[in-house]
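Chemist: Quick one: sequence plus predicted model below, questions after.
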Amino acid sequence: MSTPTTVALPTDMELVLKVFPMPKDSNNNGDIFGGWVMAQVDLAGAVLPARYTCGRMATVAVNEFIFKQPVQVGDLLSFYSKVTKIGRTSVQVLVEVFAERRVLGNQYVKVTEATLTYVAIDENGRPRPLPITELQPRRQY
């Protein structure tokens, strides 16, 4: 892993999740366990596709997953996402994860990026067409 470079947060993506990893989420090296980060990315990645599937959906692929820097206990993680592709039954998203490091004066370090694909499913778990295929206006919360 290279020395962390501080970055600005993305302006072309939507903030979908913020979370503090806890000491119980750490591995034997004292960093946050990669599997915990992957689970959070899957949760964050599902937010935008849920607007298109309007019902049940499943993660069908983790197309790419890159750990750029270790996540540390005490980091505040911000998960940003954007839709990159809409298919007949599926939605692909890019998720980028940034750690706010207080030891760096509250600057951000990009720690993870992933591309995931979610598919709309029916009551039998089979793919179904998306009811919404047009890009929806950004919801204000």
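Modeler: Ah, there it is.

Chemist: When you work out contacts or count neighbours from here on, use the C-alpha atoms and nothing else.
Modeler: Will do.

Chemist: Does the longest strand along the chain pack against any helices or strands, and if so which?
Modeler: Secondary structure of the chain per DSSP state E: the longest strand is strand 107-120. Packing partners of strand 107-120 (3 or more CA pairs under 8 Å, 6 or more residues apart in numbering; DSSP states H and E): strand 6-7, helix 34-53, strand 57-67, strand 90-101.

Chemist: try it against this one:
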Amino acid sequence: MTIHNDRQPVLRVVPGPSDINANGHIFGGWVLSQMDIAAGIIASRRANGSVATVAIEKMEFLAPIHLRDLISVYATVERVGRTSMGVRIEVIATRDRGATHIKVTEGLFTFVALDEQHRPRPVDAA
């Protein structure tokens, strides 16, 4: 697992009781939502404007998230094309009062930069 001592997470969230599935773990959809929010923040900054999620590539759930885990979501722009960019997301769960750090999922989210009419525009054209 990568330890991120050199950078700050885009989001830090503690899931609540309403986020639990029948197995007592956090819903995958809740985690996906947090990842999309973090990726969107980073993509919007890079595009200097509005963006839309257009694809999620190879997302794998590596370990469950438990109630009261502190979830840290890290995001990095991995590639930039003409109108799109790929944002790598990694989610780390911290438990046992900070003693344990577990990588729970990661994925590559693709975003398209949007103009005022919500059509694709060049990433570097603000």
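Modeler: Cool, got the structure. These figures come from a predicted structure and were not determined experimentally.

Chemist: Any idea what the TM-score is?
Modeler: Overlay of the two chains. TM-score (TM-score structural alignment, normalised by the length of structure 2): 0.90; 126 aligned residues with a CA RMSD of 2.0 Å.

Chemist: what's the most buried one of the helices and strands packed on strand 107-120 of structure 1?
Modeler: strand 90-101 (a mean of 24; mean count of other CA atoms under 10 Å).

Chemist: Format the helices and strands packed on strand 107-120 of structure 1 as a markdown table; extra columns: distance to Asn28 of structure 1.
Modeler: A markdown table is the format used below for those (distance: least, CA to CA, whole Å):
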| stretch | distance to Asn28 of structure 1 |
| --- | --- |
| strand 6-7 | 26 |
| helix 34-53 | 12 |
| strand 57-67 | 17 |
| strand 90-101 | 20 |
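
Chemist: Show me the one of those that comes nearest Leu130 of structure 1.
Modeler: Nearest to Leu130 of structure 1 among these is helix 34-53 (5.4 Å), distances taken as CA to CA.

Chemist: Give the aligned range of the closest one in structure 2.
Modeler: Under TM-score structural alignment, helix 34-53 of structure 1 corresponds to residues 28-47 of structure 2.

Chemist: What are the contacting residues of the matching stretch?
Modeler: Residues outside stretch 28-47 of structure 2 that contact it (CA atoms under 8 Å, 6 or more residues apart in numbering): 10-11, 19, 50-53, 73-77, 85, 87-89, 91, 109, 111, 113, 123-126.

Chemist: residue contacts, Thr89 of structure 1?
Modeler: Shown in contact with Thr89 of structure 1 (CA under 8 Å, 6+ apart): Val119, Ala120, Pro127, Arg128, Pro129, Leu130.
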